[in-house]
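In: Provided below for reference: sequence and predicted model.
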Amino acid sequence: MPKPLPVIDVSAPICCAPLAAGPMSAEDAVELALRLKALADPARIQMMSLLMANPAREMTAGDLAAAVDVSGGTATHHLNQLRGAGLVTSERRGVNNFYRAEPASLEALRGVLDTCC
């Protein structure tokens, strides 16, 4: 049976001090790796780019699917990965979920990767 992946507490802030600040704990390393893994796909990066082009912008999975040339199911899968990592949020209105980027989460990731302490 495959080993289950750890679950990220997306309500908590991004984990830790910049990488250059010194050794990182194993827990922080796992949390950071899971968040970065959520971004490690070209379609997800394109979706984040579309959502971040205008921070107030909201798009449905169907809109994002058409924009990055994937099926609706594939777009939903990618968006669920991004939402699970705390990089996007969604709001259900009628039959659609509207997705928006969480710029603070991406800014926190940038801060962790910053080479300056």
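Out: Good, I have the coordinates. These numbers were taken from a predicted model, which means no experiment stands behind them.

In: Could you use CA atoms for every contact and neighbour count after this?
Out: Noted.

In: Can you tell me the closest non-neighbouring residue to Glu58?
Out: In space, and not counting its chain neighbours, Glu58 is closest to Arg100: 4.9 Å by Cα to Cα, 6 or more residues apart in numbering.

In: Thr60 is in contact with that neighbour, correct?
Out: No. Arg100 lies out of contact with Thr60 (Cα atoms under 8 Å); the separation is 9.0 Å.

In: ok, those two, which is more surrounded?
Out: Taking neighbours as other Cα atoms under 10 Å, Arg100 and Thr60 compare with Arg100 leading, 25 against 19.

In: structure B:
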Amino acid sequence: MTAPSTLEPATGQDCCAPTGPTTLGAEDAKRKAVVFKALGDPNRLRLLSMVKAEASGEACVCDLTEPLGLGQPTVSHHLKILVDAGLLHRQKRGTWAYYSLVPGALDDVSGILATL
């Protein structure tokens, strides 16, 4: 049996040079993490699914509370997080708010994963 060899420190300047595409910067990573944090909750995933499934392309917050079994303030909180993440658009009409998908937002999410 041979003894394990010891590792010698690298001496060439090419040892640590980036070899591939530029990595994700700190600020860009923070912005993208907001999206994934928003998607990290099952209720928010369900809300996105329900809004996307609407034939009209939008859903009133009043129609989203019962299917989730959550109160209106909780559903509104989840929707606000999705809006802040750039996934949903909010339009106020009278006392109700209507939500629709931001065009291309879900494609952008898959694009984030494809570029990592």
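Out: Cool, got the structure. Keep in mind that what you see is a predicted model, and the values were worked out from it rather than measured.

In: Overlay them and tell me the TM-score.
Out: Superposed pair, TM-score by TM-score structural alignment, normalised by the length of structure 2: 0.75. Supporting alignment: 97 aligned residues with a Cα RMSD of 2.0 Å.

In: contacting residues for the residue nearest to Glu58 of structure 1?
Out: Neighbour list for Arg100 of structure 1: Leu51, Met52, Pro55, Ala56, Arg57, Glu58, Met59, Val88, Thr89, Ser90 [criterion: Cα atoms under 8 Å, 6 or more residues apart in numbering].

In: same thing with Lys92 of structure 2?
Out: Tyr98.

In: if I line the two up, what does it land on in structure 1?
Out: In structure 1, Lys92 of structure 2 lines up with Arg92, judged by TM-score structural alignment.

In: Check the mean deviation of the helix or strand hosting that match from structure 2.
Out: Arg92 of structure 1 is part of strand 88-93 when elements are defined by DSSP states H and E. Once the two models are superposed, strand 88-93 of structure 1 sits on average 0.8 Å from its counterpart in structure 2 (mean Cα distance after the TM-score superposition for structure 1).

In: how about that strand: buried residues?
Out: Buried residues in strand 88-93 of structure 1, defined by neighbour count with 16 or more other Cα atoms under 10 Å: Val88, Thr89, Ser90.

In: same deal with stretch 44-62 of structure 2?
Out: Buried residues in stretch 44-62 of structure 2, counted by 16+ other Cα under 10 Å: Arg44, Leu47, Leu48, Met50, Val51, Lys52, Glu58, Ala59, Cys60, Val61.

In: Right, I'll leave it there.
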